[in-house]
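Visitor: this one's sequence-less:
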């Protein structure tokens, strides 16, 4: 498979843990239990299987340290990145600072994003789709896909 797919609901317990959904777990490489959890570009978290994270780190390592934008990007992107592992019950602990950043409450959604998953507060995730009309999605798809065809 070339990428993850789907949306999965989960519940965060009082200790800040959630059970990794079975449908998501089936898509992971055999035995994958280590992840990097970091701040997302929007107010969500990004969950990278360790192998996906290594590919991104290799790219970031090739960036020019003398460029102030590169340094700022690294701070923002890597600052909250935390290694997390599944416990023996298949649960993952959300660090309090990252949970607060994304405004995660009890109900969360894990949404596939090709090589990673985004973790959203369920209410905020639902609002994303309520605020985005089918027409706006059609326009966005056209713009993005035509840009892809043109090599932009």
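Guide: Received it, and whenever you're ready, just let me know what you need. In this text, all values refer to a predicted model and were calculated from it rather than measured experimentally. Residues are numbered from 1 along each chain as shown.

Visitor: all contacts plus neighbour counts: C-alpha atoms, from now on.
Guide: Fine.

Visitor: any idea which helix or strand carries the most centrally placed residue in the chain?
Guide: In the chain, the C-alpha nearest the mean C-alpha coordinate belongs to residue 46, at 2.3 Å (C-alpha atoms, centre = their mean). Residue 46 belongs to strand 45-49 when elements are defined using DSSP states H and E.

Visitor: distance from that strand to the middle of the chain?
Guide: 4 Å (C-alpha atoms, centre = their mean, to the nearest Å).

Visitor: hold the first one in mind and look at this next one:
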């Protein structure tokens, strides 16, 4: 559904304009209802259409709360999950707590990841992307990726 690297700007009020090419899809799929939360592995945000998030939240809630790692994920992902609504101008208002976590300022990257987006500060994304490009070890790739021909 969502793919591509999209440079966008964050305005002074903390709003980001969703690129026009995604707006109709978002409106049709979830009536503009989105959920943003933190990524526990990188300083970026995850942005889901509400129906996609509800499936993930149900799986997270089903994890055993007495398991320390599961409880950590529950607290971080569900605890930071914030409902957002696409406004009439195609913008989403990101709460300051999420912006602070991801170090978001004026220049952002909206990174399509299939069923969700990632929201990165442009500088942090560029650094992370360059690190990924410098990695040459394929030992950690899942077996399914080794058979993929690009």
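Guide: Thanks, I have the structure now. In this text the structure is predicted, and so the values were computed from the model without any measurement.

Visitor: and after the strand holding residue 46 of the first structure, which helix or strand comes next?
Guide: Assigned by DSSP H and E, the successor of strand 45-49 of the first structure is helix 50-61.

Visitor: can you tell me the mean distance of that next one from the second structure after alignment?
Guide: Compared with the second structure after fitting, helix 50-61 of the first structure deviates on average by 1.2 Å (mean C-alpha distance after the TM-score superposition for the first structure).

Visitor: what helices or strands is that helix leaning on?
Guide: strand 34-39 (3 or more C-alpha pairs under 8 Å, 6 or more residues apart in numbering; DSSP states H and E).

Visitor: the strand it packs on maps to which residues in the second structure?
Guide: Aligned by TM-score structural alignment, strand 34-39 of the first structure corresponds to residues 33-38 of the second structure.

Visitor: now do stretch 94-103 of the first structure
Guide: Against the second structure, stretch 94-103 of the first structure falls on residues 94-103 (TM-score structural alignment).

Visitor: can you point out the buried residues in that stretch?
Guide: For stretch 94-103 of the second structure, a neighbour-count test (16 or more other C-alpha atoms under 10 Å) marks 94, 98, 99, 102, 103 as buried.

Visitor: can you tell me which of those are in helices?
Guide: Counted as lying in helices by DSSP state H, out of these, are 98, 99, 102.

Visitor: how close does the first one get to residue 26 of the second structure?
Guide: It refers to residue 98 of the second structure. Distance from residue 98 of the second structure to residue 26 of the second structure, counting by C-alpha to C-alpha, to the nearest Å: 21 Å.

Visitor: do a quick rundown of the helices in the first structure.
Guide: 22-25, 50-61, 68-78, 96-102, 122-130, 134-150.

Visitor: for the ones you listed, which one sits closest to residue 16 of the first structure?
Guide: helix 96-102 (7.4 Å; C-alpha to C-alpha).

Visitor: quick check: the closest one compared with the second structure, mean distance?
Guide: With mean C-alpha distance after the TM-score superposition for the first structure, helix 96-102 of the first structure averages 0.5 Å from its match.

Visitor: mind giving me the packing neighbours of that helix?
Guide: In terms of contacts (3+ C-alpha pairs under 8 Å, 6+ apart), helix 96-102 of the first structure is packed against strand 34-39, strand 45-49.

Visitor: switch those over to a markdown table; also include distance to residue 128 of the first structure.
Guide: Listed next are those as a markdown table, based on distance: least, C-alpha to C-alpha, whole Å:
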| stretch | distance to residue 128 of the first structure |
| --- | --- |
| strand 34-39 | 18 |
| strand 45-49 | 15 |
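
Visitor: and of the ones you listed, who's closest to residue 7 of the first structure?
Guide: Closest of those to residue 7 of the first structure is strand 45-49, at 13.3 Å (criterion: C-alpha to C-alpha).

Visitor: surely residue 102 of the second structure touches residue 121?
Guide: Yes - with contact defined as C-alpha atoms under 8 Å, residue 102 of the second structure counts as touching residue 121 (7.0 Å).

Visitor: what do the two both touch?
Guide: Residues within reach of residue 102 of the second structure and of residue 121 at once, by C-alpha atoms under 8 Å, 6 or more residues apart in numbering, are residue 44.
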